[in-house]
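Student: Build me a model:
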Amino acid sequence: MNVRFTDEETEALRAQAVAEDRSMQDVARAAVREYVERHSHHDRVAEALAVLGPRNKDLLRRLGDA
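Tutor: Below you'll find the predicted structure:
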């Protein structure tokens, strides 16, 4: 797999790698892992709310009124 970055993205990646004393590849891979984790967490929360929201609508309404 190849990823192409703009010149600005490459320079930002390079600067971050230097700041962390890591390779650009390590910083990029960590960024991808963080992105995937954050978005999968968001999806799990949305799924839970879709199930639990209707079940607990009266409780949620009372909490909102408090």
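Student: can we go C-alpha only for contacts and neighbour counts from here?
Tutor: OK.
Student: now the helices for this protein?
Tutor: Listed in chain order, the helices of the chain (DSSP state H) span 7-20, 24-55, 57-65.
Student: Report the buried residues of the longest one.
Tutor: Read that as helix 24-55. For helix 24-55, a neighbour-count test (16 or more other CA atoms under 10 Å) marks 24, 27 as buried.
Student: between that helix and helix 57-65, how big is the angle?
Tutor: Note on geometry: by axes from the mean of the first three to the mean of the last three CA atoms, to 10 degrees, helix 24-55 and helix 57-65 are set 110 degrees apart in direction.
Student: to compare against the first, here's another:
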Amino acid sequence: MAMTLRLSDEQTEALRRRAEREGRSMQQVALHAIDDYLARVADDDLTESRHHPDRLVTGRSRL
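Tutor: A predicted model of the protein is given here:
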């Protein structure tokens, strides 16, 4: 699925520098960051449900 992601000038430049340092495209760096974030919040949800089994954790309201 394609989408448009609007970044500030500062975010764009930081992403460009990171991608250049890593020898990857800006898209590859952004996708990796999103994957890392999603794995982290999934782990947070799992931890929360283990500590509070009476609560139903269904996800986050925003990315």
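Student: Nearest the geometric middle of the first structure, what residue?
Tutor: residue 38 (2.7 Å; CA atoms, centre = their mean).
Student: which residue lines up with that residue in the second structure?
Tutor: Here residue 38 of the first structure is matched to residue 40 in the second structure, going by TM-score structural alignment.
Student: What distance do you get for that match to residue 22 of the second structure?
Tutor: 22 Å (CA to CA, to the nearest Å).
Student: Touching stretch 20-30 of the second structure from outside, list them.
Tutor: Stretch 20-30 of the second structure has contacts (CA atoms under 8 Å, 6 or more residues apart in numbering) with 15, 16, 18, 19.
Student: typed the wrong thing, it's stretch 32-47 of the first structure
Tutor: Residues outside stretch 32-47 of the first structure that contact it (CA under 8 Å, 6+ apart): none are found.
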